[in-house]
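**Q** everything below, folded, please.
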Amino acid sequence: GNDTGMTVDSVASRVGVKGSADLGNDLQAVYKFEFEVQMDKGDILKNRNQYVGLAGGFGTMLMGRHDTPYKMSQAKDLFNDGVFENNSMTSVMQHGEDRVSNVLAYVSPDLGGVKLIGAFVPDEGAEGLDKDSSLTNLTSLAAIYGSTKKGLFVSGAMNSYSDVAAKGGKSYNMMRVSAQYSVAGLIANTMYQTSDESGKEGSNITANLGYKMGDLMPKIKYATNSEDKNSGNTGSFVGVGVDYKLGKKTSAYFDFGSFDKEMGANSKVSAAKSTADSISKYSIGLIHKF
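**A** As a prediction, this is how the structure comes out:
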């Protein structure tokens, strides 16, 4: 039979503070403390990006909790902060959407339009790291050209986990390349990534297309996923939607998405144990920024 239902979700709502302090000699102290608020469930705070660091002509150095360079390198997800964001897709996507604690990170200054980003998570003995493997639980590196806000954007990144307990006690190696072009109201991008989980390989292609017309932006997203035959995580996703700007800080959106049975069953937006050939969802949302 068909599985239907309705939910109320607070997707990635957050509050926080950020700032900087001039230390003289072209040096600044920077900080950010951001928390997620899940108003639908009554959960008040969950940790997001939280760090302190130093910034200057040499770039920026951070320590604390932060998105990995791998995550930062992706092109713009037009369905971000909704039920069809990349983090809701299949495991190849989810493994790359990480925000890690105990991180030491470096962001280079602008090098002719290119920025280099590196992050390392030291072995602190609490993440299940094989003692003979390496000095870090995680190494994440990225090279980024341009900006996702306008013009051409190109990036490449890699992640390497070593027997991390948070990842099920397995090792992961991931690579990602992204490209995006934005001009006038048009935004088009694509991203390809591969994942090797202790010998089990997978790949994913994601593409977004949107066109802003005044306060309205129609958009479409396509994703296809392929993993080893024993993983049961192969298929495709198609999503369409429209964003509408209600004011300077407020917008509304309507999204519709459909998964193949195999891909949907392994996503975060699946209907549990659904027997349908495809899984579809509608989402109506309101976003306010302050």
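**Q** can we go C-alpha only for contacts and neighbour counts from here?
**A** Fine.
**Q** helices or strands up against the helix or strand encompassing residue 21?
**A** Under the criterion of DSSP states H and E, residue 21 resides in strand 14-24. Applying 3 or more C-alpha pairs under 8 Å, 6 or more residues apart in numbering; DSSP states H and E, one finds that strand 14-24 contacts strand 27-38.
**Q** now the second one, please; I'll put the structures next to each other:
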Amino acid sequence: MKKTVLAFAVAAAVGVPAAAAADTTLYGRFNISLDFVDDANETSHQLASNSSRLGVRGSEDLGVMGLRGVYQIEAALQSGGSTQAFGGSDLTARNTYVGLASDELGELRLGKHDTPYKMSTLRLNFFADTLGDMNHMSSRWAAVNAGTDSTFYRRLDNTMLYMSPNFDGLQFMASYTTDRSDDTPSNPALDPTVSTSDKDQPAWSLAATFEQGPMFVTVAYEQQNNTAYDFAAFGQPNEIENAKAWKVGGTYQIEDLTLAALYENLDTGTDYLGDRDSFHIGAKYQLGQAYVMGSYTNAGDLDVDDTGAQMFALGAGYALSPRTGVYTVYAHTSNDDNAIYGLAGSGKSKGVGPTNSAGGLAPGENVSGFQVGVTHNF
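**A** Prediction:
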């Protein structure tokens, strides 16, 4: 009831007719933590907002073929690129779209959205939006000068997403992004060996999931076209190539214990960097209102030697109520000599990477952190 009243208030503030706001819901989540981190250069403590959000979503029965009009506006309440806990808040930084939905036909969304590749393995990520988030190492490569699009953990603007109905536990997702950067007519490239200003940078992503009883499995594929790589500093020719990724994973529940496993291959498309494999395993055990969890992630070498890394994480939490909880996490990343993985690159705000005394990246150095946090959903 309170959400409906608040939703009407928001609708009134922006001049939306009451009838149009009848199926509108206001929702949100806070995830605030105190982090103690070591970036290989110095230790520090910081307050961070981790994927905190405020959203409005709704639907309207169109009265034709069972179709509904759907929409969502989801704001990010976090630092972004700012040094302040909420300094980077943005009204449409998260999934924001309009579309059509049907129980029989599925749902089409147009706007900004997580890719199917990203969404397919969210359930495997027990440490989501914390220092131990598996996507600090999965879904990305982190080596010296590894290219402009170094991650497949993406929320892309200019995106069309389709989600199928659920066929007895089986579901499909597909998306197409018209351009990952400049979605306007292209301009001539200043340097055609590096610049992509004269090229569209589309992406497409596919995923399938299947759930039955205690088992959940998923497979996903994504391609990011015209990724630019500047290798001049390494005496190698520059390249503009299509980067590709695929993965398979799942979870299995045995009473109060949930196990997760993931295998992934990322291909830069370049002769110099080549591709790399990774795997992730995790476990979470529920103890009434409390839980404990752990995970291990291993990223193999690219074709360049010593670009692999390992990360492990331990955590625990307690549900104070159905909507409010507290948690603590410790995570550590160990880099090979040419790797620069850190505790950054996911929904975890104010992430840190290996840093030298001049403030630059420090290949081969290790990163660790400990945090305590509180979450509240509404």
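**Q** superposed, what's their TM-score?
**A** After superposition, the two chains reach a TM-score (TM-score structural alignment, normalised by the length of structure 1) of 0.88; 285 aligned residues with a C-alpha RMSD of 2.8 Å.
**Q** just to revisit the earlier point, hmm, who's touching the strand holding residue 21 of structure 1?
**A** Residues from elsewhere that reach strand 14-24 of structure 1 (C-alpha atoms under 8 Å, 6 or more residues apart in numbering): 28-37.
**Q** could I get these as JSON lines with neighbour count and distance to residue 92 of structure 1?
**A** Output for the contacts of strand 14-24 of structure 1, formatted as JSON lines (neighbours: other C-alpha atoms under 10 Å; distance: C-alpha to C-alpha, whole Å):
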{"residue": "28", "neighbour count": "18", "distance to residue 92 of structure 1": "37"}
{"residue": "29", "neighbour count": "18", "distance to residue 92 of structure 1": "36"}
{"residue": "30", "neighbour count": "18", "distance to residue 92 of structure 1": "33"}
{"residue": "31", "neighbour count": "19", "distance to residue 92 of structure 1": "31"}
{"residue": "32", "neighbour count": "18", "distance to residue 92 of structure 1": "29"}
{"residue": "33", "neighbour count": "17", "distance to residue 92 of structure 1": "29"}
{"residue": "34", "neighbour count": "18", "distance to residue 92 of structure 1": "26"}
{"residue": "35", "neighbour count": "18", "distance to residue 92 of structure 1": "26"}
{"residue": "36", "neighbour count": "19", "distance to residue 92 of structure 1": "24"}
{"residue": "37", "neighbour count": "19", "distance to residue 92 of structure 1": "26"}
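**Q** reformat those as a markdown table; add distance to residue 274 of structure 1.
**A** As requested, those are exported to a markdown table (distance: C-alpha to C-alpha, whole Å):
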| residue | distance to residue 274 of structure 1 |
| --- | --- |
| 28 | 53 |
| 29 | 51 |
| 30 | 47 |
| 31 | 45 |
| 32 | 41 |
| 33 | 39 |
| 34 | 36 |
| 35 | 33 |
| 36 | 30 |
| 37 | 30 |
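**Q** can you map out the strands along the stretch 251-378 of structure 2?
**A** Counting by DSSP state E, counting those that start in this stretch, the stretch 251-378 of structure 2 has strands at residues 257-267, 275-287, 290-299, 309-319, 324-335, 367-377.
**Q** quick one: closest of these to residue 107 of structure 2.
**A** Residue 107 of structure 2 lies closest to strand 367-377 among those, at 25.3 Å (C-alpha to C-alpha).
**Q** with structure 1 overlaid, report how far the closest one is off on average.
**A** Here the mean offset of strand 367-377 of structure 2 against structure 1 after fitting is 1.2 Å, by mean C-alpha distance after the TM-score superposition for structure 1.
**Q** coming back round to it: possible to save the strands of the stretch 251-378 of structure 2 as CSV with mean neighbour count and distance to residue 175 of structure 2?
**A** Output for these, formatted as CSV (neighbours: other C-alpha atoms under 10 Å; distance: least, C-alpha to C-alpha, whole Å):
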stretch, mean neighbour count, distance to residue 175 of structure 2
strand 257-267, 20, 19
strand 275-287, 20, 23
strand 290-299, 21, 26
strand 309-319, 21, 30
strand 324-335, 21, 32
strand 367-377, 20, 28
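**Q** TSV for those, including distance to residue 57 of structure 2?
**A** Shown next, in TSV, are the strands of the stretch 251-378 of structure 2 (distance: least, C-alpha to C-alpha, whole Å):
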stretch	distance to residue 57 of structure 2
strand 257-267	31
strand 275-287	31
strand 290-299	31
strand 309-319	26
strand 324-335	22
strand 367-377	15
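**Q** of all these, which one is nearest residue 90 of structure 2?
**A** Among those, the nearest to residue 90 of structure 2 by C-alpha to C-alpha is strand 367-377 (19.0 Å).
**Q** identify the residues contacting that closest one?
**A** Contacts to strand 367-377 of structure 2, defined as C-alpha under 8 Å, 6+ apart, come from residues 27-40, 131, 323-334, 342-343, 352-354.
**Q** residue range for that strand in structure 1?
**A** Mapped onto structure 1 using TM-score structural alignment, strand 367-377 of structure 2 covers residues 279-289.
**Q** next: stretch 152-168 of structure 2.
**A** Under the criterion TM-score structural alignment, stretch 152-168 of structure 2 matches residues 96-112.
**Q** ok, now stretch 314-329 of structure 2?
**A** Aligning stretch 314-329 of structure 2 against structure 1 (TM-score structural alignment) gives residues 240-255.
**Q** what about the matching stretch, start to end distance?
**A** For stretch 240-255 of structure 1, the first-to-last residue distance is 6 Å (C-alpha to C-alpha, to the nearest Å).
**Q** residues in contact with it?
**A** With C-alpha under 8 Å, 6+ apart as the test, stretch 240-255 of structure 1 has contacts from 215-221, 239, 256-257, 282-290.
**Q** and with 6 Å instead?
**A** Contacts to stretch 240-255 of structure 1, defined as C-alpha atoms under 6 Å, 6 or more residues apart in numbering, come from residues 215-220, 256, 282-289.
**Q** could you do stretch 2-11 of structure 1 as well?
**A** Against stretch 2-11 of structure 1 from outside (C-alpha under 6 Å, 6+ apart): 38-40, 81.
**Q** out of those residues, which end up buried?
**A** Among the contacts of stretch 2-11 of structure 1, those classed as buried by 16 or more other C-alpha atoms under 10 Å are 38, 81.
**Q** will you turn the contacts of stretch 2-11 of structure 1 into CSV that also has distance to residue 230 of structure 1?
**A** Below are the contacts of stretch 2-11 of structure 1 laid out as CSV (distance: C-alpha to C-alpha, whole Å):
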residue, distance to residue 230 of structure 1
38, 35
39, 38
40, 36
81, 31
